[in-house]
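Visitor: Quick one, fold the following:
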Amino acid sequence: MKATIYHNPNCGTSRKTLEILRNGGAEVRVIEYLKTPPSREELMRLYERGGITPREGLRAKEALARELGLTDPDVADGAILDAMMEHPILIQRPLVETEKGVKLCRPQDEVRELL
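Guide: Down below sits the predicted model:
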């Protein structure tokens, strides 16, 4: 099975998710999204495939999200996506895609549904 993980190596949950994928026998493509962020179109495709809204994909605990006012419930999805494109740190991780679908794997055991 092939899997793609949008990964931050400094994140423990992301590292554990990657380990589960590898131990599960997946052929893993690792994208360090802070270095190589997905395009807006790719991120929208992933979210749509996973049934995830941009708000759900927002790393709301990130101080920058609050500073930019993105945690306000009235902020439109488009504005959240724009902020994610400008500041990839705002993309919640780890985001994993396999032939079975797309999931935000928090907690990391969520990834097992994709194996």
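
Visitor: Every contact and neighbour count from this point should use C-alpha atoms.
Guide: OK.

Visitor: Let's verify Lys61: helix, strand, or coil?
Guide: coil (DSSP: H, G, I helix; E, B strand; the rest coil).

Visitor: Now show me the structure for the sequence below, then we'll compare the two:
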Amino acid sequence: MDVTIYHNPACGTSRNTLDLIRHAGSEPTIIEYLETPPTREQLATMIANAGLTIRQAIREKGTPYAELGLDNPDLTDDQLLDAMLKDPILINRPFVITPMGTRLARPSEAVLDILPAHAFNGPFTKEDGERVLDDEGKRIV
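Guide: Next up is the predicted model:
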């Protein structure tokens, strides 16, 4: 399966998502978006395809969000996209694109919605010890 992840290796959620993709038997195209940010068109398309607003795709924690005044409700989507492209740390992560859809994988198990369920064989546990898949590879709710 063709899978692309916009990844930050310093982020536990992003690492867990990458591990889940690999657990499904796919080796994704990995784009470290802090080094290689998406284009404006790619970013806007990912956000729209994930069913999010531009505001929902902005990362606040650990970013200059507040210092840049991005919490101002009068800012337009274009202004918010400009800020995200200027400073990619503002792009929430990880975005994952597969033929089954696009997701902002927060939490990481959101990626399961766009991976084939039959691809999982056996359990999966996140870095923090939380079990996501049971011994049969079925999602734990």
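
Visitor: and Pro88 of the second structure, what is it in contact with?
Guide: 33-34, 37 (CA atoms under 8 Å, 6 or more residues apart in numbering).

Visitor: for the second structure, which helix is longest?
Guide: helix 12-23 (DSSP state H).

Visitor: residues touching the nearest residue to Thr13 of the first structure once chain neighbours are set aside, list them.
Guide: Setting aside the residues directly before and after it, Thr13 of the first structure is nearest to Gln108 in space (CA to CA, 6 or more residues apart in numbering), at 5.8 Å. Going by CA under 8 Å, 6+ apart, Gln108 of the first structure touches 13-14, 16-17.

Visitor: what's the answer for Leu114 of the first structure, then?
Guide: Per CA under 8 Å, 6+ apart, neighbours of Leu114 of the first structure: 97-103.

Visitor: And for Glu32 of the second structure?
Guide: By CA under 8 Å, 6+ apart, the neighbours of Glu32 of the second structure are 6-9.

Visitor: repeat for Thr17 of the second structure
Guide: Here Thr17 of the second structure is in contact with 94, 105, 108-109, 111 (criterion: CA under 8 Å, 6+ apart).

Visitor: Name the nearest of the contacts of Leu114 of the first structure relative to Leu46 of the first structure.
Guide: Ranked by distance to Leu46 of the first structure (CA to CA), those are led by Val102 at 6.5 Å.

Visitor: if I read this right, the closest one contacts Arg93, doesn't it?
Guide: No. In this structure, Val102 of the first structure is not within contact of Arg93 by CA atoms under 8 Å, at 11.9 Å.

Visitor: Show me where the second structure has its strands.
Guide: 4-7, 29-32, 95-98, 101-104, 124-125, 131-133 (DSSP state E).

Visitor: okay if I get these as JSON lines plus distance to Asp71 of the second structure?
Guide: Putting the strands of the second structure into JSON lines (distance: least, CA to CA, whole Å) gives the following:
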{"stretch": "strand 4-7", "distance to Asp71 of the second structure": "24"}
{"stretch": "strand 29-32", "distance to Asp71 of the second structure": "26"}
{"stretch": "strand 95-98", "distance to Asp71 of the second structure": "22"}
{"stretch": "strand 101-104", "distance to Asp71 of the second structure": "20"}
{"stretch": "strand 124-125", "distance to Asp71 of the second structure": "35"}
{"stretch": "strand 131-133", "distance to Asp71 of the second structure": "33"}
